[in-house]
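Novice: structure here, sequence nowhere to be found:
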């Protein structure tokens, strides 16, 4: 296992633990927060798709991109755009 994948797994475990702890403390509040984040992610991706058409950019709307843009907001959307351009360039 590479060092970078270890850090990625550590981050995923910490994020998962934070989400689970919030869910068990106040389940209804955590569920509403997650649903709001997913809705924000869908709206961000849809807005980017509309604006990105003029620049010939397209991000697929799938669970991974919705979660990244929803939970991270605009920095997550920017990271998705950079990754998309980096992989396809």
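Specialist: Yep, that arrived. Please read these numbers as outputs of a predicted model, since none were measured by experiment.

Novice: going forward, measure contacts between C-alpha atoms and count neighbours the same way
Specialist: OK.

Novice: starting from the longest helix seen in the chain, tell me the next helix or strand along the chain.
Specialist: Taking DSSP state H as the criterion, the chain has its longest helix at helix 27-52. Downstream of helix 27-52, the first helix or strand assigned by DSSP states H and E is helix 63-72.

Novice: second structure for comparison follows:
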């Protein structure tokens, strides 16, 4: 092959990778966020299961799952404090 064809082919492959790789990053971010929200719902499920004997119950919905999934254990603790003292 001529060097011009090789350079053109490599340049085209680089452009293809750049164009295909760019839309995948927002999808990856959305996927990670969705997984964290599902883990947050699991946190709340276990909190409700084990906290039932102590009178702790936090409803499981999208907002509480997002808070507990994104913030983790401090988010779950904040939801418990809000549920017990403010509501």
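Specialist: Everything's here; your move. Predicted model only: the values in this text are computed from it and were never measured.

Novice: picking that back up, give me the mean distance between the longest helix of the first structure and the second structure.
Specialist: Comparison of helix 27-52 of the first structure with the second structure after fitting gives an average deviation of 0.8 Å (mean CA distance after the TM-score superposition for the first structure).

Novice: next up, the contacts around the spatially most central residue of the second structure.
Specialist: The second structure has residue 33 as the residue nearest its centroid, 1.6 Å off, counting by CA atoms, centre = their mean. For residue 33 of the second structure, the contact set (CA atoms under 8 Å, 6 or more residues apart in numbering) comprises residue 70.

Novice: how close does it get to residue 26 of the second structure?
Specialist: Distance check for residue 33 of the second structure against residue 26 of the second structure: by CA to CA, to the nearest Å, it reads 11 Å.

Novice: what's the answer for residue 82 of the second structure, then?
Specialist: Residue 82 of the second structure is 32 Å from residue 26 of the second structure, by CA to CA.
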